[in-house]
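This is a predicted model, with the sequence first.
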Amino acid sequence: MYTKLMVTIALAAFFSTTVQAEPFFAQRVLQGVTFQVESPHDSSINQVIVRANMSGDSLGQMQAEADGTITNVEIEDLNADGYPEIYIYVNSAGSGSYGSLIAYASNRNKSLSEVYLPSIEDSPEISRGYMGHDEFFVGEGTFVRRFPLYQNGDTNSKSTGGTRQIQYKLLAGEAGWILRQDRVVEF
């Protein structure tokens, strides 16, 4: 009886202190285009809705599925064509915190197209030592992905191999936009 009561109290305390993640909402404006991003952040897989408009005219609404939760949103014009892009950074649940990107570009402020980031696994040289913990940011005309490098025997919580940074340029693709690897730096 006493053990059952203790378990009941422990479970009640756990569930009363478990906090649901807050829904995500962000609004960013660049070059007259307003982007709105929202996600419920209520599970390990979340729907993401991106809306864009300019002077009240809709450029479109896009939906994506995020493997994790949104950690940041940035808006930039990486290719300096006068039309902005939105970059939505996602980290997966779990100890690896594997990063992914959801991104869209304005097509001459008429519509939106997806921006594609090639997978780390597409390049054996780049994926060597990769175990997640990604950081993303934009700056100086490039999109940057940075992550710690793991050597044999390293645990996921402690890397000893330094850091790899991949810089990408935004280029027009066949059916949208692609972030093409420009430079890889290790430190």
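Alright, I've got the coordinates.

okay, CA-based contacts and neighbour counts for the rest of this
Noted.

and Trp93, that's in a strand?
Small correction: residue 93 is Ala, not Trp. No: applying DSSP: H, G, I helix; E, B strand; the rest coil, one finds Ala93 to be coil, outside a strand.

second one coming, line it up with the first:
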Amino acid sequence: MLLVGFYHTSNAQFKKYDSTLKVAKAGYRVYCNNKNPEKNTVTITPVGFEKEAREVSFEIKGRIKSAETDDINNDGFPDLVMYIFTGVEANFGKVIGIYSEKNETIGPIGFPDILDDPKLRVGYRGFDEYSLMEGNLMRRFPIFQQVDSTKYVPSGMVRQLQYRVMPGENGAQKFKVIRTFEFKKQ
């Protein structure tokens, strides 16, 4: 019975996501039904673009918890960041970024998997928090210590990462970690 109560609590925080996010007159409408914890379809509709930019739909693994818009690649046009969560407790976060190409079309911004970085993944067990601050993406999570082969406990420390959008290969854009630091959780 407790498991059923927890399951409903977990689902309650992931209602249908339908929001229009703008900077000045341009932005994005983001829609996701968030019904399935494993797979959902996201639809992004550009709003207020100079030309008729096409609506795009794609599948995600997980559910959208929230989204923000800001000029994160410093080109003078609004970009979109969606925070997607997966896992049994929906505690593992990732980011899907979309950039505006002069308010005429849109493209993806790559986001690195923290588990691919041997230094940053130490102590990572999810519980991510994200926010945009002055054109940077901020991510923080509690650091865990491994007690034995299957048990982890909070260390009382938090790791914070600062990402910035950088040019990638073949004209693509990607988030890159530019600064990390750790502090004692208060």
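Yep, that arrived. Predicted model, so just to flag it, every value in this text is computed and none were measured.

Tell me which stretches of structure 2 form strands.
Secondary structure of structure 2 (DSSP state E): strands at 17-23, 26-32, 40-47, 56-60, 63-70, 79-86, 92-101, 105-110, 129-133, 136-146, 152-167, 173-184.

Might one say that Ile178 of structure 2 is in contact with Arg164?
Yes: using Cα atoms under 8 Å, Ile178 of structure 2 is in contact with Arg164, at 6.6 Å.

These two: which is more packed in?
The neighbour comparison of Ile178 of structure 2 against Arg164 (other Cα atoms under 10 Å) goes to Arg164, with 16 against 11.

which ones are touching the more buried one?
Contact partners of Arg164 of structure 2, counting by Cα atoms under 8 Å, 6 or more residues apart in numbering, are Ile72, Asn73, Gly135, Asn136, Leu137, Phe175, Lys176, Val177, Ile178.

I'd like the strands of structure 2 laid out as CSV, including distance to Leu2 of structure 2.
Listed next are the strands of structure 2 as CSV, based on distance: least, Cα to Cα, whole Å:
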stretch, distance to Leu2 of structure 2
strand 17-23, 27
strand 26-32, 28
strand 40-47, 26
strand 56-60, 29
strand 63-70, 23
strand 79-86, 21
strand 92-101, 22
strand 105-110, 39
strand 129-133, 26
strand 136-146, 25
strand 152-167, 22
strand 173-184, 32
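
so which of those gets nearest Val122 of structure 2?
Of all those, it is strand 136-146 that lies closest to Val122 of structure 2, at 7.9 Å by Cα to Cα.

against structure 1, where does the closest one fall?
Residues 142-152 of structure 1 are matched to strand 136-146 of structure 2 when aligned by TM-score structural alignment.

Give the buried residues for the matching stretch.
Judged by neighbour count (16 or more other Cα atoms under 10 Å), stretch 142-152 of structure 1 contains these buried residues: Thr142, Phe143, Val144, Arg145, Arg146, Phe147, Pro148, Leu149, Tyr150.
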